[in-house]
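**Q** requesting a structural model of the entry that follows:
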Amino acid sequence: MTDTTTTAWDTYARKKPGGRRLTNAKGETTWFNWTQYPDHGPGAEVLGAERSSPILELGCGTGGNLAHLATIGHRAVGLDVSPVQLDAARERWGELTGLELHQREALDFMSDTEERFDAVFSVFGAVWFTDPEQMLPAVRDVLRPGGVLAFSQRPPVEGCYGCQASYINQADDPNPLVVKRWDYTAEKWVAQLDQHGFRDPLAIEIPAPEGWTTGTLLVRAMAPAGPS
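**A** Next up, the predicted model:
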C-alpha cells in the first residue's frame, strides 16, 4: 500500500458521518448489508457459506458486516488499509470470537496467504478500487474450489466505464486526494468473471428504497470446481 492510499482512506473515515447503529430495524445487534441504505437488500445468505467457514472481506472498514459473520459462527478475516477504520472496528467488535483484522492491502495479503476461503466479499470496498485484471485472479487463487466471490458497489454513470477517479476532499488542503475505482455495467462484470474462470457469474442492480434514486450493483460468482 502507498502512503497516499492510506491517507486517502483515513481522511474518508474521519469525514464519514456517524457509525453503524447499535441495532437495526429488527433490533438485532449485528447484521449484514450489501447496499448503502440501512435495512435494505439481501444479507449474508448471498455468500452461501456453511457455519464455521473461513470468510475474507476486502476493505472491511469499521467491521460491521464482518462482525455479523463472526457472531453467526464464521471465521471472519478482514483487511483494510486505513488504521482509522480498523481502530474503530477493534473498539466496537474487538472482543468477538472468530474476528481477525489486518491492516493490509488486499493484493499483498492474498499473494502471501496460504489459507483458502469459502467466500471472499467486498461491500463498496477493495474490489471496486482495484484493477480487476489483478483482483479477480488473486481472489480466485485464495478461494477453495466452488467458493463464492460476492461484491457490491455503486452502478456506473452511463458512459463512464472502466477506471474512474474518486476524489476525497481534505479539510486543510484545497487539493483533493484521488483514488481509482473500476466502474462496469452488470454485463461487463459477468464477462470479466467468465474470462477469469469463475463459474455462474451473476450481476444485478438492487433498486434503491423509496425516495432514493441510486441502486446498488451486486455481483456474485463461484470459483472453479476442483479436479474430479
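**Q** rest of the way, CA atoms for contacts and neighbours
**A** Will do.
**Q** for Thr11, what are its contacts?
**A** By CA atoms under 8 Å, 6 or more residues apart in numbering, the residues touching Thr11 are 168-170.
**Q** part of a helix, is it?
**A** Yes: the assignment for Thr11 by DSSP: H, G, I helix; E, B strand; the rest coil puts it in a helix.
**Q** that one and Gly98, how far apart?
**A** As for Thr11, its distance to Gly98 is 29 Å (criterion: CA to CA, to the nearest Å).
**Q** swap in Gly162?
**A** Applying CA to CA, one obtains 36 Å for the distance of Gly162 from Gly98.
**Q** how about the helices in this structure?
**A** Listed from the start of the chain, the chain has helices (DSSP state H) covering 3-15, 64-71, 83-93, 106-112, 132-142, 186-195.
**Q** which residue ranges of the protein form strands?
**A** With DSSP state E applied, the chain shows strands at 54-58, 75-80, 99-103, 117-123, 143-153, 162-170, 173-183, 199-206, 216-222, listed in chain order.
**Q** please give the structure of this sequence too, so both can be compared:
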Amino acid sequence: MPPPSQDTSPDLWQRYGARRSRADRAAGMDGTFHWDWYQRNGPGAELLGSLDGRAVIEVGAGTGRQAAHLARTSTACEVTALDASASMHERCRRSYGNVPRLRMVLAEATSYLVERPSTFDLVYSVFGALDFTDPRRLLPAVTASLRPGGTLVFSTLGHYRNGQACESRVRSAQLPTVLADGTPTTMERWVLDLPLWERLLARAGLDVVGVDTVRDAGRGGGPPMATRIIRAARPHVRHL
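**A** Next up, the predicted model:
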C-alpha cells in the first residue's frame, strides 16, 4: 500500500487550531460530539448508528475531539482521524495519542480515500474536508472508499455567517486568514444549497437518506447560524 499522500500547500490552520483547542477546553467540550456550528445543539454521535465492527474515518478531523470521542465510546470499532494540516495533526496526536483504536493520519483527503477503495463503512465530517475541498473531487473519492452499503455523514453551513444564502452552483468563497507567521492569505470554503448537494452526491453515486437542520440563536455575540447535516449511502448495487 502506498504511503499517505500529504498536502504540500501552506498550512492555513495553525492559528485556528490553537484557538479551537483553547475554546473547547474553556467550554468543557472535550469528550463530546456535536454536529452544529456552536457545538451545543441537535443530535450527536447517535446519528451515526452502531459503530460495532465498522471501519470509520473522519475527513478533516482537526483537533481530533470527535474522532477521539468515538474511539473511546465505541470499543468495537477503529477510527481514523485524517487531516491535511500538519499543525492540526500534531495537535491531535498530542491530545489523543494515547486513545486506543484511534489512528491519526496526515494526508490530503481526496488522494488518501482514492488509494483505499472499499475500505470504510463510515466516512464523516464535522465542518471538515467536505467544507474545504472541491466536492466534485472529494465526493467521488468518498464513494470509492466506502464499502457497498457504507455511509457518509457530514455537517456543513446552511448559510453564510453573514446570513447570505448558500450558493446554487459549485463555487467557493474566499475566506481571509493568516499563516503562522502572520502573512495574510485566503482559503476556499464551499457553502452550497441543499439541492446542489443532492445533485453532487447523486453524481458521485451516493443516495441521500436523511437531512437534518439545526438552528442556533448565536453564542458569545456570534450570529445566528444554521447547520445542515446530510446523510448519504453507497448503494449495495450500483445504479445503471
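**Q** and the TM-score between these chains?
**A** Put the two chains on top of each other and the TM-score (TM-score structural alignment, normalised by the length of the first structure) is 0.85; 222 aligned residues with a CA RMSD of 2.5 Å.
**Q** rewinding a little: how about the contacts of Thr11 of the first structure in JSON lines, adding neighbour count and distance to Val190 of the first structure?
**A** Written out in JSON lines, the entries for those read as follows (neighbours: other CA atoms under 10 Å; distance: CA to CA, whole Å):
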{"residue": "Ile168", "neighbour count": "17", "distance to Val190 of the first structure": "29"}
{"residue": "Asn169", "neighbour count": "16", "distance to Val190 of the first structure": "33"}
{"residue": "Gln170", "neighbour count": "16", "distance to Val190 of the first structure": "36"}
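**Q** what sits against the residue mapped onto Asn98 of the second structure from the first structure?
**A** Matched by TM-score structural alignment, Asn98 of the second structure corresponds to Glu95 in the first structure. Under the criterion of CA under 8 Å, 6+ apart, the contact list for Glu95 of the first structure is empty.
**Q** quick check: the gap between Glu95 of the first structure and Met1 of the first structure.
**A** Separation of Glu95 of the first structure from Met1 of the first structure (CA to CA): 27 Å.
**Q** before we move on, what about Leu86 of the first structure?
**A** 15 Å.
**Q** give me the more crowded residue out of those two.
**A** Set side by side, Leu86 of the first structure and Met1 show unequal neighbour counts under other CA atoms under 10 Å, the larger going to Leu86 at 25 against 12.
**Q** just give me the match in the second structure for that one.
**A** Using TM-score structural alignment, Leu86 of the first structure lines up with His89 in the second structure.
**Q** wait, its match sits on Leu106?
**A** Yes: contact between His89 of the second structure and Leu106 holds when scored by CA atoms under 8 Å: they sit 6.1 Å apart.
**Q** and for these two, which residues touch both?
**A** 82-83.
**Q** show me the contacts for the nearest residue to Arg228 of the second structure once chain neighbours are set aside.
**A** Across the structure, with CA to CA, 6 or more residues apart in numbering as the measure, the residue nearest Arg228 of the second structure apart from its sequence neighbours is Thr213 (4.6 Å). With contacts taken as CA under 8 Å, 6+ apart, Thr213 of the second structure has the following neighbours: 158, 226-229.
**Q** likewise for Phe129 of the first structure?
**A** Residues counted as contacts of Phe129 of the first structure (CA under 8 Å, 6+ apart) are 179-182.
**Q** over in the second structure, tell me which residue corresponds to it.
**A** With TM-score structural alignment defining the correspondence, Phe129 of the first structure maps onto Phe132 in the second structure.
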